[in-house]
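Visitor: can't give you the sequence, but here's the structure:
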């Protein structure tokens, strides 16, 4: 008994629970249990705010009534602008929630989605062993906006991100085809998932070669075609333009990141083209380092497969932890670049990168205090409603600082 007490109640053990990424399991279990309680409290005691749920139900109802032409699918907030996967998922929610009327039931479904997303994210952090446990605690405790996006707003962004993080877990387990399937399903719910696509394509090419890449791209494309068949056969141009409209103009009143610009500049097509050019430039800038990381990733997983039986459990685990880090950094960096260059960010878009921010910051050389300050400032920017010129500029500054920190920590190697 004394030995047990000395082991699990010593200062050293308690210190490791807070700061050692290798001892994250206990903290993760506690956080998941705590989040279940928190979500129940939020649902029961915080007022639900209607934004898009009714519009989602109206759009889905049109399909259920036999309308497959995207030209005629609309809701109170405007035309349907999401791919077919969104329709199938929200059609299921339509029936489960009594045609969208049982909001409380919908909230509990989204609470379940939130816990599922946390589990998937925590699993990634446990596997990579990059971020200390206390950061995950602070992330959960400070995520007011994220809780709101899930259980108080019922947006479709969380659904897409749950599918995405499920695919990331499968990628890390080298379950390529199933990962591609879930990734494409996430894209079919909301197109922001395409921001990860440059890193995923590069991963395919480095790990699977050209033939393997074509197979995975075929899987991704097949998912989109199969899900969209009823709408493609009815009016293909309306479906493509409605569900995959890359030129859609956002409303200035909801922008989080460009409030310091005038509305004329915000809606100007040349401004949009400039942001796209900046996006491509930054992806090219980080291409060399991403290729180095992913080539190393491919080498490590290849070695792990070939000599698994010869390696000790400890060595194998170390190799795969390193491999996961080499995959995650290019993936999350590509997404951050896309978000930083976005034509507009709305409040629900915060979930697009919230859970990857700690990982990105712990891939820089910043001090722990500096990293936490950046996380706190970003949280303040996203919780400023309505957004201001100062909050928008500050958000951009934080994005720039993170990208500079990642760039500064790039490997000094030449890509042949």
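Guide: Okay, I see it. Bear in mind the structure is a predicted one, so any value in this text is a computation, not a measurement.

Visitor: CA atoms for contacts and neighbours, from now on please.
Guide: Fine.

Visitor: after the top helix by length along the chain, which helix or strand is next? Please name it.
Guide: Longest helix in the chain, counting residues (DSSP state H): helix 197-234. Following helix 197-234 in sequence order, the next helix or strand is helix 236-243 (DSSP states H and E).

Visitor: list the buried ones in the longest helix of the chain?
Guide: Within helix 197-234, the residues scored as buried using 16 or more other C-alpha atoms under 10 Å are 197, 199-200, 202-208, 212-213, 215-217, 219-220, 223-224, 227-228, 230-232.

Visitor: which helices and strands does that helix pack with?
Guide: helix 84-96, helix 176-189, helix 287-306, helix 313-340 (3 or more C-alpha pairs under 8 Å, 6 or more residues apart in numbering; DSSP states H and E).

Visitor: please compare the first structure with the one that follows:
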């Protein structure tokens, strides 16, 4: 006889089915919101026409600021949909269902959310809008990030880092997960495994960016991994209360970075590593001993990354 399914499994299946219907209704009944789609298609068209200089790839909302993985994914989407919005909405609707399935798997596996809390996953108006009404690249990056998280929960670190790096190649803000992820690697793998897994991630970036790095390396790196961008105050969530003149200032950005690093240090010292004896992590790195982390500890470590993020937008 097979193993009995838990109530969380059946609850997740029901939520997935109901939300799939809801997504279809949103696509059918709610008007599409024109924001970035035309710009995406213009940038992809320039790339497919042979342009490899990131400074020349632009759309009606501005220059291309995403790594090359974005171009590859949206080139495929353009090929499938011929650049039309409605087929793209259907495609992103399927992506939404896949992403929801991944999130349900994570919450079911870790049990960090009560059973009733799973129903909240299908009630977010904004997430539905981002996926099927605005078609943002965040959808692809987030889905890949959740896929990599599942691999981390399964302790498939090398494959997980590879998928994580693909997510970074779609949108750089996925790198916010890098500090706690590095800590998890150090706690879970011998030093050789840490180096090889990070090398896998780096190799992905080299392969993805190769056509651009070969011809215009500085333009590619400065545009797709621009750490000095000034973000629009209107779209901020975390710091909407801050006056715009402060929000766009360099001292404010530096202060946020400093607070972010301090918070990461405090969590690493007093939460993520609180079960480690003094010097245990350092000794582990030296002796290359493995330690298998629980799913809950892995998930917790990767969740605290957005508190002081200036560019945390509604999407």
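Guide: Looks like it arrived, so ask away. Quantities reported herein were computed from a predicted structural model and do not represent experimental measurements.

Visitor: any idea what the TM-score comes out to?
Guide: Here the superposed chains carry a TM-score of 0.91, computed using TM-score structural alignment, normalised by the length of structure 2; 301 aligned residues with a C-alpha RMSD of 2.0 Å.

Visitor: just to revisit the earlier point, point out the most buried one among the helices and strands packed on helix 197-234 of structure 1.
Guide: Comparing those by mean neighbour count (mean count of other C-alpha atoms under 10 Å), helix 176-189 comes out on top with a mean of 24.

Visitor: so that helix corresponds to what in structure 2?
Guide: The alignment of helix 176-189 of structure 1 onto structure 2 (TM-score structural alignment) spans residues 157-170.

Visitor: same question, stretch 149-166 of structure 1
Guide: Using TM-score structural alignment, stretch 149-166 of structure 1 pairs with 130-147 in structure 2.

Visitor: buried set for that stretch?
Guide: Buried-residue list, stretch 130-147 of structure 2, by 16+ other C-alpha under 10 Å: 130-147.

Visitor: again with stretch 37-53 of structure 1
Guide: For stretch 37-53 of structure 1, using 16+ other C-alpha under 10 Å, the buried residues are 39, 42, 43, 48, 52, 53.

Visitor: alignment lookup: the third one to structure 2.
Guide: In this case it means residue 43 of structure 1. Using TM-score structural alignment, residue 43 of structure 1 pairs with residue 27 in structure 2.

Visitor: for the one helix or strand that match maps to, give me the average deviation versus structure 1.
Guide: Under the criterion of DSSP H and E, residue 27 of structure 2 resides in helix 7-29. Following the fit onto structure 1, the mean deviation recorded for helix 7-29 of structure 2 is 0.6 Å by mean C-alpha distance after the TM-score superposition for structure 1.

Visitor: contacts for that helix?
Guide: 89-90, 93, 97, 100-101, 104-105, 108, 115, 118-119, 122, 128, 132-133 (C-alpha atoms under 8 Å, 6 or more residues apart in numbering).

Visitor: try it again at 10 Å.
Guide: 32, 86, 89-90, 92-94, 96-98, 100-101, 103-105, 107-109, 111, 114-116, 118-123, 125, 128-129, 131-133 (C-alpha atoms under 10 Å, 6 or more residues apart in numbering).

Visitor: kindly report the same for stretch 228-235 of structure 1.
Guide: 63, 67-71, 83-85, 87, 188, 222, 225-226, 236-240, 243.

Visitor: give me that answer again for 8 Å
Guide: 68, 69, 70, 83, 84, 85, 239.

Visitor: so what corresponds to the last one in structure 2?
Guide: The one in question is residue 239 of structure 1. Residue 239 of structure 1 maps onto residue 220 in structure 2, by TM-score structural alignment.

Visitor: ok, its match - how many residues close by?
Guide: 26 (other C-alpha atoms under 10 Å).

Visitor: got a list of what it touches?
Guide: Residue 220 of structure 2 touches 53, 54, 55, 67, 209, 212, 213, counting by C-alpha under 8 Å, 6+ apart.
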